[in-house]
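Trainee: I need the structure of the sequence given here:
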Amino acid sequence: MLFILLSDSTAAENASWTGVWDTQWRNGGAVMELRQEGDRVEGFYPGFEGVMQGRVDGKQLSGTWTDAAGQGVFTFVMSPDRQSFMGRFGTGEWWTGMRTETDIADTLFGRLDLSSPQATLRSFLQAGARAGEGRSDRLGIVVPLLDFSAFEESLTAYDRIDLARLLFQVIDRLTFRVWELQRDEDLADEVEYAANLTQAGTNLAYTLRFRASSDSDSGERTWRLVVPPEAEMRAALEELLVRHDGVLPHAREHHALQSPRDTMRTFVEQWDNARNGNGELFLKTMDLSQIAEAVRQEEGALLGEYLIEVLHRIGLPLRQEIPDDPNRRGPYVHFVHPVGVVEIHPIEQEDGSTRWQFSAETMASARQLFMALEDMPLADTSRRGASTPFFEIRNQVRSVHRDLLNEAGPGVELWQWFALILWLLVSIPISWLLTGMVAKPFQLDESDENRVLSPKVRFFWPLRLIFIAGIGMLALKMLGLPQSVDIPLRVVIGVTLSIAGGWLAYHLVDKISDVLEAHSQRYRYRDEILRSLAISIVKLAVIIGAVLFLAEILSLPYQGVIAGLGIGGLAVALAARSTLENLIGGLTLFADKPVEVGDLCQLGEHLGVIEGIGLRSVKVRSLARTVVTIPNAEFVNLNIENLSRRDRMLLRTTVGLRYETSPDQLRWVLTEIRQLLLQHPMVTPEPARARFLGFGDHSVDIEIFAYIKTNDFNEFLGVQEDIFLRLIEIVEESGTGFAFPSMVNYLASDGGVDDERAERAEAIMRELREGNELPFPNFDVQTRKKMRDTLDYPPEGSVDFEPQNDASA
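Mentor: Alright, predicted model coming up:
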């Protein structure tokens, strides 16, 4: 790749400047021919009698220019594609150019014809039309057509071009037929000829004069157009411009289509843009109101090409031969044939303005007109541009056998029927192949036990139909079928694309949802509300998009469809209020997020794990393994206790000791329990407590209150079990026992209280009392600090036992 880039860069550096370049500068331009030998370049631009000399350095060409206006220096830099250049000259003026494939004579104008007043005027008007595009040197080339004998002083090339432009502007305001001028053979004994021309709509007249002479080289008789004095031309132009408020129309004013001339001129000029895909202005020149909106653009472009082909066979007119009267009332009829007519009508627009367009009747007969004139040779092959793929294919078919162009149905030619059959035969295996190529990398062939429909129904068949319909759409663009066949086929293909595309997109959303769910489970991140909301919105968008696409195919106005959706939405809102409440409840859950999937929650009377959250309801898996569905509107009003979001779990219980327990025994038990809570690593030190709560019916009650460092219920039960077992040991060690809230009949003598242990407990308490170390109501801070997390948990002997570090270490 790097080698290719370096090769391209080297080629650009060594690009040759030899060739013909169509160039422009501010308010002007010229066609120049350059020749490069080594690093030296020489050239000329004959329109202004100019010559150029320069030297090449890489992509840059620098040198001097000399023409009738003076001389100066220039700098050109060639573009990377070697097809254009950017340059400057003088004091920062720009000069650009593009390489052309034709020679300089054809690029400028072609062959000049001075054989008659008709030929001379035609050549001059054609050159003037080209000069109007910003290429003023075109008029420089046709200066030999003009007679400047009315000017005594010497004129430079620029002076002659300016006078020629002024004369063209005068003639351009007139309307006439060139063939109405007399021919040379009718003027055999005349050396001068005057032609009176008028302006359409005003009948203002202007006289053109021609003068005959003999060519010094060939001796043939030639006719030149006499250039009147400048003051005379300006006066005439001012009078002719009254219709335009005395202002010369700008270069693109004809795009407003205010007269038949504007429409014909725009139609011919814009054909190349339409052929390259930019046909908006081209389509405006035609009345396409009788064509279905769904195919209006494609059918309009096709009929426009038929019409341009007809005009090329009739002969493209000079624009001065078309009336330019914006106030004309009747249509302008350009061509009449038994099968149709070419005419331009004034058509009132929605805003009240008038636009001149080729009539709907003309567009309806364009195809038949072309068929009738097809064998007519082109009037001027040099002015015909490239054809669209349809006409290229048709020309190839014509070269194979002319009978294939015969109609075999409602305006459908025989070769078009063969092409439709070929489309079906080719598109089916191609669609199967493309579907397999698409399904494999995206894993569309994987079955899902949670889906009722198989992958073939959900993905494969829609994809095949889409590919068949897509190939069909491409075929229709190239086949140029008549409306009677084209519209039904487009409707069938469009409906197929709408239904199959919507079906495929809907199930692809489910596929993407499954992938996102698997991804969230893998990384332990699940925002089920967001996923459900996004999936539902995308599905709704897919359905609406498919409906709108179908509406476009069926030529239904979007406004009506959208209004229908609005009215239908209101009806649904009134009939399904609870559904909307659930939808709003789902949005509230998304905004507030009180629960997540997998949370253990107490929801009113329901205790269970959140299993699914949708736009309509929440699904809860109960402890009995049943699924409880709670509508969102009801769910958001519940008192929700999210047990999974606890940072710790509460251990709270009451221990009842026998009434025979002495106060010191009770103190000893309280001390040991508090020490247990402080030493246990799974119990938070604050606010862990063990307090003598009071006297029960059958026992002396001690309340234990502590938080366990876990939010997992199973782990909590394990810690609670460990603490309770240690409590049993503490009670037994104290010499007392647990109270029994029942009546007990002893058939044997009671063992009573263990005197030895009771005495020992009391002795410990006496010792603490005498040392002022009784832990009542609490242990002192130092003792609490020493005791903290010193107990082994899990207890010694268990699988997970790890001895605690010495607290004093």
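
Trainee: rest of the way, CA atoms for contacts and neighbours
Mentor: Fine.

Trainee: in the lengthiest helix in the chain, what's buried?
Mentor: Longest helix in the chain, counting residues (DSSP state H): helix 483-522. Buried residues in helix 483-522, counted by 16 or more other CA atoms under 10 Å: 483, 486-487, 489-491, 493-509, 511, 513, 517.

Trainee: How far does stretch 225-235 sit from its chain's centre?
Mentor: Remark: stretch 225-235 is offset 56 Å from the chain centroid, using CA atoms, centre = their mean, to the nearest Å.

Trainee: How about stretch 566-578?
Mentor: On the basis of CA atoms, centre = their mean, stretch 566-578 sits 32 Å off its chain's mean C-alpha point.

Trainee: ok, residues contacting that stretch?
Mentor: Contact partners of stretch 566-578, identified using CA atoms under 8 Å, 6 or more residues apart in numbering, comprise Leu580, Ala633.

Trainee: Please provide the structure for the following sequence as well, for comparison with the first:
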Amino acid sequence: MLKKYILLFSLLLWMSSPVSAQLVTDPKQVYEVGQSLNLTSPYHTTLTFFYNLEEGNYKPENAAKALDLSDAQTKDGQRLAVKLKQIFEGKGIIVRINEIPNEQNYQDSVSGTSENIYYFDKKKLPGIFLQKTENNWKFSAFSVSQIDELHSETYPYGTAKLLNILPKIGNEEYLGLHLWQLVGLFILLLLIFFSHWLFTLVVDKVMLYLFKRYGYGKVGEDYILPVARVISIYLIVVLLSLFIRVLQLPIEIWSWILVVLRTLKPFLITVIFYKMADVVAAYFAKLATKTESTLDDQLVPLMRKTLKAFVIIVGTMFILRDGLNLDIIPFLTGLSIGGVAIALAAQDTIKNFFGSIMIFIDKPFQVGDWITSGDIDGTVEEVGFRSTRVRTFRNSLMYVPNGKIADAILDNHGLRQYRRFYTTLTITYDTPPALIEEFVKGLREIVLAHPRTRKDAYHVYFNNLSSFSQDIMFYIFFEVPTWGEELTCRHEILIQIVKLANSIGVRFAFPTQTLHMESFPEKKTLIPEYKGGYEAKVHDFVQQELKPRKD
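Mentor: A predicted model of the protein is given here:
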């Protein structure tokens, strides 16, 4: 009787161990499991296999009976049984005994084959399953053939040797862990700190020194160094995932650690590519500065945002699939179906998106250009995916949808090679024809002397007699790229015109009404006296005012 309760107590302890969440509680059935090999159902075979590999009931020869060794090249069933259990632990698979079917003729209806097969975890261990052979359930011959390969995959790079070395340190228990596990954990922590120190030395010291030596110190600090630091953290996580499974921690703890490590890997890779988007954008920004167009300067931040959004989306998919073991196929299918509905509901947004693409392809304007189209009148400040930002001359901001701009007729003043200046110079009716002729010659000299005027296309003529003045058409072009420079040139030209008029005695007319009366002997007439010599005066003006500018 005492033996039965001791056996029951040992099984209850095993029930809280990595393998099981709940075991049988019938003492008679527990006693039968401990005394005999019961392979009549998936439930009993699993119980027999794991029970005989526990520390207090370690009988690998009994566990090997649960393996189908008929097709195995080696008959060393005990070694294969131990390896198979280590595979379950290394993969972080929790075997819940109470969820395993206890039917002698159980059939796997999920696979659609209706065979006598039971899978433990099709995602993590698709090649390990129980199969009914004659009247017994055993790990299939195919599963047995996969044990060595799966074991090498679970414990790569020679870490499997540590499974036999570390336990020799000691099996005394402290804080719920064996002495060899505590020692291994301490060594692992030292390895992590040493790796972090080494990577920090290589990244922060050596790599940054090389970049500074070759004149790329700012690039190294701002772009390369952040990426290298995340890569170093990723390498530490890889080392941790390789060696921590050797410690064979309790499965409830290890399963969560494994999820964290599996999630950290794609997460860190996502962060690496996210930061590399800044490196790529910086490279293209440098190329954009070598071009005359400013539109590609605006394209660089849009490209950076697009790359980062793409990295986040793809990285999230990998985190869900590899880290959390979620099936993303239904999610992607739902996105494709929902995408149609979203596309119908967001027609304007899609139109604006393609409008922005057409703007970047056709390049009807660039940042800094003055454009007009209907109510749009201002300078382009930014071109986004949805809208273009225009700064009006009232200093307000106008956000124009790109779809509207792509379909509109635009007048781009910023693409002008020359800027026209047209004005009418009005002089009084009392100006003699000879003075008008010389004044027009002087105006033409002013145009020819200015360094920013177009010399092959200008028109300065006495061309109209209006109601209150004689009119001279002044029609010229400035070869300047911006409106500010145009205003500067206008200022310079107009100053020269006023100086010329003052030097030769030309008076500008303005709308007035004059009452003419006969002159009185004691009063002098208001009409100025023109004494001639205009050609000499214009010559003097050109020599004094315009010749220095030409030189």
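
Trainee: Report the TM-score for the pair.
Mentor: TM-score of the superposed chains, computed with TM-score structural alignment, normalised by the length of structure 2, equals 0.60; 420 aligned residues with a CA RMSD of 5.2 Å.

Trainee: rewinding a little: once aligned, what mean separation remains between the longest helix of structure 1 and structure 2?
Mentor: Once fitted to structure 2, helix 483-522 of structure 1 is off its aligned match by 4.4 Å on average (mean CA distance after the TM-score superposition for structure 1).

Trainee: What helices and strands are in contact with the following helix or strand past that helix?
Mentor: Note on helix 483-522 of structure 1: by DSSP states H and E, the next helix or strand toward the C-terminus is helix 528-553. Packing partners of helix 528-553 of structure 1 (3 or more CA pairs under 8 Å, 6 or more residues apart in numbering; DSSP states H and E): helix 483-522, helix 558-575, helix 577-592, strand 606-613.

Trainee: redo that, cut-off 6 Å
Mentor: When contacts are defined as 3 or more CA pairs under 6 Å, 6 or more residues apart in numbering; DSSP states H and E, helix 528-553 of structure 1 sits against helix 483-522.

Trainee: Helix 528-553 and the helix it packs on, what's the angle between them?
Mentor: Helix 483-522 of structure 1 runs at 170 degrees relative to helix 528-553, counting by axes from the mean of the first three to the mean of the last three CA atoms, to 10 degrees.

Trainee: Can you name every helix or strand that helix 483-522 of structure 1 contacts?
Mentor: Here helix 483-522 of structure 1 touches helix 461-479, helix 528-553, going by 3+ CA pairs under 6 Å, 6+ apart.

Trainee: In space, what's closest to the residue positioned nearest the centre of structure 1 - neighbours in sequence excluded?
Mentor: Nearest residue to the geometric centre of structure 1 (CA atoms, centre = their mean): Gly545, 14.5 Å. Leaving aside its sequence neighbours, Gly545 of structure 1 sits nearest to Gly502 (CA to CA, 6 or more residues apart in numbering; 7.9 Å).

Trainee: Would you mind confirming that the one you found is in contact with Val547?
Mentor: No - at 8.7 Å, Gly502 of structure 1 does not count as touching Val547 under the criterion of CA atoms under 6 Å.

Trainee: With structure 2 overlaid, report how far whatever helix or strand Arg667 of structure 1 lives in is off on average.
Mentor: Assigning secondary structure by DSSP H and E places Arg667 of structure 1 in helix 663-679. Once the two models are superposed, helix 663-679 of structure 1 sits on average 3.7 Å from its counterpart in structure 2 (mean CA distance after the TM-score superposition for structure 1).

Trainee: In structure 2, what range does the helix or strand just after that helix match?
Mentor: Next in sequence after helix 663-679 of structure 1, counting helices and strands by DSSP H and E, comes strand 689-695. Aligned by TM-score structural alignment, strand 689-695 of structure 1 falls on residues 459-465 of structure 2.

Trainee: how close does the matching stretch sit to structure 1?
Mentor: Looks like 2.2 Å for stretch 459-465 of structure 2 (mean CA distance after the TM-score superposition for structure 1).

Trainee: Leaving out the residues flanking it, which one is nearest to Trp343 of structure 1?
Mentor: Actually, residue 343 of structure 1 is Glu. It isn't Trp. Closest to Glu343 of structure 1 by CA to CA, 6+ apart is Val333, at 4.3 Å.

Trainee: so the one you found sits in a strand?
Mentor: Yes - applying DSSP: H, G, I helix; E, B strand; the rest coil, one finds Val333 of structure 1 inside a strand.

Trainee: hang on, the earlier thing: okay if I get the helices and strands packed on helix 483-522 of structure 1 as JSON lines plus distance to Val426 of structure 1?
Mentor: Below are those laid out as JSON lines (distance: least, CA to CA, whole Å):
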{"stretch": "helix 461-479", "distance to Val426 of structure 1": "9"}
{"stretch": "helix 528-553", "distance to Val426 of structure 1": "25"}
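
Trainee: just these: most buried one?
Mentor: Across these, averaging neighbours per residue (mean count of other CA atoms under 10 Å) puts helix 461-479 on top, at a mean of 20.

Trainee: Can you show me the helices along the stretch 51-200 of structure 2?
Mentor: With DSSP state H, counting those that start in this stretch as the criterion, the stretch 51-200 of structure 2 has helices at 60-63, 77-90, 141-154, 162-165, 179-200.

Trainee: List the residues that contact Leu556 of structure 1.
Mentor: Listed by CA atoms under 6 Å, 6 or more residues apart in numbering, Leu556 of structure 1 has no contact partners.

Trainee: What does it correspond to in structure 2?
Mentor: That one, Leu556 of structure 1, aligns with Leu326 by TM-score structural alignment.

Trainee: Many thanks, we can stop here.
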